[in-house]
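>>> Here is the input, now give the coordinates:
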Amino acid sequence: MKDIWQEIRDAGGLTPPIREQICRSYRGRGEKALAAVDGGMVRKYNDFFVVTGCSDEYIVEDDFCTCKDFIYRGRCCWHILAVQIAVAAGSYQEKDGWYIDRWKMIR
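Have a look, this model is predicted:
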């Protein structure tokens, strides 16, 4: 059986049945992740993926996120899920630069 990420790649993006499956499997986190992908809130820099959340930008690398939800629970947050969806769908903004350089300027 294929996993959801492979289904997204095979379908060439997010079809309505795949969206429903994500929402069924991940509930509120899935809905937030899909909204972030749809809203262009997932960006890939040379060093990290960054997801814009409600109150801040969160760095996502593999199965790690800088958000409080991930730090406290230690499990997949909606930011990580958004990156996984965006990568499988090929639906993220590519930024030619290093996020760490941008972060230094805004902090």
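>>> rest of the way, CA atoms for contacts and neighbours
Will do.
>>> where along this protein do the helices fall?
For the chain, the helices defined by DSSP state H occupy 4-11, 16-38, 68-73, 78-89, 99-106.
>>> any idea which of the ones you listed is most buried?
Most buried of these, by mean neighbour count (mean count of other CA atoms under 10 Å): helix 78-89, with a mean of 25.
>>> helices and strands around that one, which ones?
Judged by 3 or more CA pairs under 8 Å, 6 or more residues apart in numbering; DSSP states H and E, helix 78-89 is in contact with helix 4-11, helix 16-38, strand 42-44, strand 49-52, strand 57-61, strand 64-65.
>>> one more to put side by side:
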Amino acid sequence: MSDIWQRLAEKKALDPALRGEIESEFGARGRKALVAIDDGKIKKYLDFFVVAGRTADYIVDEDFCTCSDFMYRGRTCWHLLATRIAQLTGTFVPVDSWYQDQLKPAR
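Here you go, the predicted structure:
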């Protein structure tokens, strides 16, 4: 598994071979992560990465995610995988604002 991360860090791109390895290694989670990257669903705010999921947006910070898969089952979710891949390849949407400001109620 660490070989995938090393090659992504070196290439800084998702080629067909790496995409296949990600799907093979992580199964459905890997496929969902790649689709999210392809669809531009990973945003990097000034404070957090945010991944748009099917039903909500999830905050990802290092090895933590706010989704129920991570919170209740304690395992690596596709949001974490997508964020890690996006970080290594630069395939995220930069947002020049703080995500926490998006959460504050309007005055």
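>>> For the two chains, what TM-score is obtained?
The pair, once superposed, lands on a TM-score of 0.93 when counted by TM-score structural alignment, normalised by the length of structure 1; 106 aligned residues with a CA RMSD of 1.6 Å.
>>> Adding distance to Phe49 of structure 1, write the helices of structure 1 out as JSON lines.
Output for the helices of structure 1, formatted as JSON lines (distance: least, CA to CA, whole Å):
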{"stretch": "helix 4-11", "distance to Phe49 of structure 1": "17"}
{"stretch": "helix 16-38", "distance to Phe49 of structure 1": "12"}
{"stretch": "helix 68-73", "distance to Phe49 of structure 1": "15"}
{"stretch": "helix 78-89", "distance to Phe49 of structure 1": "7"}
{"stretch": "helix 99-106", "distance to Phe49 of structure 1": "9"}
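>>> For Asp47 of structure 1, which of those helices is the nearest?
helix 99-106 (6.4 Å; CA to CA).
>>> mind checking which of the helices and strands packed on helix 78-89 of structure 1 is nearest Tyr72 of structure 1?
The nearest among the helices and strands packed on helix 78-89 of structure 1, by CA to CA, is strand 64-65 at 10.9 Å.
>>> what about that closest one, how far off from structure 2?
Following superposition, strand 64-65 of structure 1 is found to deviate from structure 2 by 0.4 Å on average (mean CA distance after the TM-score superposition for structure 1).
>>> what does that strand contact?
The contact list for strand 64-65 of structure 1, computed with CA atoms under 8 Å, 6 or more residues apart in numbering, reads Tyr58, Ile59, Phe70, Ile71, Cys76, Cys77, His79, Ile80.
>>> Fine, thanks again, bye for now.
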